[in-house]
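K.L.:
Turn this into a model:
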Amino acid sequence: MIAIIDYGMGNLHSVSKAVERLGYIALITSSEQEILDADGAILPGVGAFGDAMEQLKQTGLQEVLYKFVQTGKPLLGICLGMQLLFSSSEEYGEHEGLNLLPGRVTRFQGDYKIPHMGWNHLNVKVKHPLFDGLEAGHVYFVHSFHVQLDQPTDLLATTDYFQEVTAIVGRENVYGMQFHPEKSGIIGIKLLSNFLKKTEISVLN
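P.N.:
Predicted coordinates for the structure are as follows:
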């Protein structure tokens, strides 16, 4: 079972339906026990970083996420959910993140359209099981802020939007995708499928 974490700020149903189409049971939940019992968890997110962190704190889900990661089972943050994995954000003030990965979320700066919205090519940077069977192509982004990594080895893939932009991150059992895999056609679904396969490996172990 895959827990889709409900803290009041996510595109829960589109993610849930994508997981179910891939043959997995998806449960939209805010229950600590259900999350900890899950084979894998997905942290979606739509909205402002500070509001999302406040919701995670008020609901107790921040601590649940820490406990889940300590189990060694896979966690995937999507869009804002990926940004929340990092140390801090400057979105509408200074906000602390979950600090599961070191780095900072900053606003795009430049004389170009913000938010970054639309289909952009995914540039794979490393050989990783997440990319098994993946063909080159585009995925769908919607964001005004992007992650600046402290640890280069956490970077798995980028895209280009007037600069190199962090697109996929990963360390041990913590992963993030800045784009929406559930809205990114065949490539997005393949990436999601490869992440979900990691939940099967964690069960076997």
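K.L.:
going forward, measure contacts between C-alpha atoms and count neighbours the same way
P.N.:
Noted.
K.L.:
what packs against the top strand by length along the chain?
P.N.:
The residue-count maximum for a strand in the chain (DSSP state E) belongs to strand 164-171. Using 3 or more Cα pairs under 8 Å, 6 or more residues apart in numbering; DSSP states H and E, the elements in contact with strand 164-171 are strand 145-149, strand 155-160, strand 174-177.
K.L.:
any chance you could map the helices in the chain?
P.N.:
12-21, 32-37, 49-59, 61-70, 80-84, 185-204 (DSSP state H).
K.L.:
Pull out the buried positions in the second one.
P.N.:
I take that to be helix 32-37. Buried positions in helix 32-37, judged by neighbour count with 16 or more other Cα atoms under 10 Å: 32, 34-37.
K.L.:
how about TSV for those residues, with distance to Gly188 added?
P.N.:
Shown next, in TSV, are those (distance: Cα to Cα, whole Å):
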residue	distance to Gly188
Glu32	28
Glu34	26
Ile35	24
Leu36	26
Asp37	26
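K.L.:
what's the angle from the longest strand of the chain to strand 145-149?
P.N.:
Using axes from the mean of the first three to the mean of the last three Cα atoms, to 10 degrees, the inter-axis angle of strand 164-171 relative to strand 145-149 is 60 degrees.
K.L.:
and the one residue sitting closest to the centre of the chain, what is it in contact with?
P.N.:
Per Cα atoms, centre = their mean, the C-alpha nearest to the average position across the chain is that of Gly77, at 2.1 Å. Counting by Cα atoms under 8 Å, 6 or more residues apart in numbering, Gly77 makes contact with 42-45, 83-85, 175-177.
K.L.:
Let's see this one next, to set against the first:
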Amino acid sequence: MSAPRVTVLDYGSGNIRSAVRALEHVGAEVTLSAKPDDVLNADGLVVPGVGAFATVMKGLKDVDALRMIGRRVAGGRPVLGICVGLQILFEEGVEHGVRTEGMGEWPGTVERLQADVVPHMGWNTVKAAEGSQLFDGIEDERFYFVHSYGVQQWKFEVTQPAMKPPMVTWADHGGQFIAAVENGPLSATQFHPEKSGDAGARLLSNWTAGLR
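P.N.:
Just a heads-up that it's a prediction; the model follows:
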């Protein structure tokens, strides 16, 4: 069986090389690129993101990534967002009083965590969604987080009887926030699987297994 072909989106975000290495470690054939052919035709697309919501959105727009991500999702082609790569999939981000529009794939606002210590930096358990494919076999493991903002409320309206609501995994730091979402071809984690040791490797392996 051939290795799944994964493109890591190269749009100027940091932390890209570690994501490439982690995916190669679990057996993927990885390309680092923002070229449309590479982004649209890969078996899976990974959208990393570190730093400010607005900065990441600008970087994605500069390489026409929002359109390409949207095309993949509409065509049922798998996409995995990491950290701010999860956040930009929501409706908006609010940082220092400035609101920035997100992709709007899911309802919700990215806001500063309500915790005594921010940023949230270090290892944390999660409450995995029932039936999660990403967390299969690692439901009780810890994952590595580095963030000051997150989505702390989830309100999803099922508009069609056959529609399956997304599976949402939660974590807690001064209050609950979304740690991961699985929604058909579109998945994302607030934590960094590429920095989460064996548990993170298993999560990436779970994801790439669905690309074959």
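K.L.:
Alignment lookup: the residue nearest to the centre of structure 1 to structure 2.
P.N.:
Alignment note: Gly77 of structure 1 maps to Gly81 in structure 2; criterion TM-score structural alignment.
K.L.:
of the helices of structure 1, which approaches Ser144 of structure 1 most closely?
P.N.:
The closest of the helices of structure 1 to Ser144 of structure 1 is helix 80-84. By Cα to Cα, the value is 10.3 Å.
K.L.:
Show me what that closest one packs onto, helices and strands only.
P.N.:
helix 49-59, strand 75-78, strand 174-177.
K.L.:
ok, and what's touching the first one?
P.N.:
Contact with helix 49-59 of structure 1 is made by 7-9, 45, 62-63, 80, 83-84, 89, 91-92, 95-98, as judged by Cα under 8 Å, 6+ apart.
K.L.:
go with 10 Å
P.N.:
The contact list for helix 49-59 of structure 1 (Cα atoms under 10 Å, 6 or more residues apart in numbering) reads 5-10, 30-31, 45-46, 60-65, 80-81, 83-84, 88-98, 105, 145.
K.L.:
equivalent range in structure 2 for the longest strand of structure 1?
P.N.:
The aligned range for strand 164-171 of structure 1 is 176-183, by TM-score structural alignment.
K.L.:
average offset between that stretch and structure 1?
P.N.:
Mean deviation of stretch 176-183 of structure 2 relative to structure 1 after superposition (mean Cα distance after the TM-score superposition for structure 1): 1.1 Å.
K.L.:
The residue mapped onto Ser16 of structure 1 from structure 2: neighbour count?
P.N.:
When structure 2 is aligned by TM-score structural alignment, the residue opposite Ser16 of structure 1 is Val20. Val20 of structure 2 has 20 neighbouring residues, counting by other Cα atoms under 10 Å.
K.L.:
hmm, back to that, which among the buried residues of helix 32-37 of structure 1 gets closest to Lys183 of structure 1?
P.N.:
Nearest member of the buried residues of helix 32-37 of structure 1 to Lys183 of structure 1, counting by Cα to Cα, is Ile35, at 24.1 Å.
K.L.:
So what does the closest one match up with in structure 2?
P.N.:
Looks like Ile35 of structure 1 aligns to Val39 there (TM-score structural alignment).
K.L.:
so what's that match up against?
P.N.:
6-10, 31-33, 45-46, 65, 68-69, 72, 79.
K.L.:
likewise Asp150 of structure 1?
P.N.:
86-87, 101-104.
K.L.:
Against Pro78 of structure 2, how distant is the aligned residue in structure 2 for it?
P.N.:
Aligned counterpart of Asp150 of structure 1 in structure 2: Lys155 (TM-score structural alignment). For Lys155 of structure 2, the distance to Pro78 of structure 2 equals 23 Å [Cα to Cα, to the nearest Å].
K.L.:
I figured Phe145 of structure 1 was touching Met117, is that so?
P.N.:
No: shown here, Phe145 of structure 1 and Met117 do not form a contact pair, counting by Cα atoms under 10 Å, at 11.4 Å.
K.L.:
Looking at these two, which one has more neighbours?
P.N.:
Phe145 (25 against 14).
K.L.:
check contacts around that one.
P.N.:
With Cα under 10 Å, 6+ apart, Phe145 of structure 1 has these contacts: 48-49, 79-80, 83, 89-91, 104-109, 114-116, 165, 178.
K.L.:
redo that, cut-off 7 Å
P.N.:
105-108 (Cα atoms under 7 Å, 6 or more residues apart in numbering).
K.L.:
Identify the farthest-apart pair in those residues.
P.N.:
So, the contacts of Phe145 of structure 1 by Cα to Cα: farthest apart are Val105 and Phe108, at 9.7 Å.
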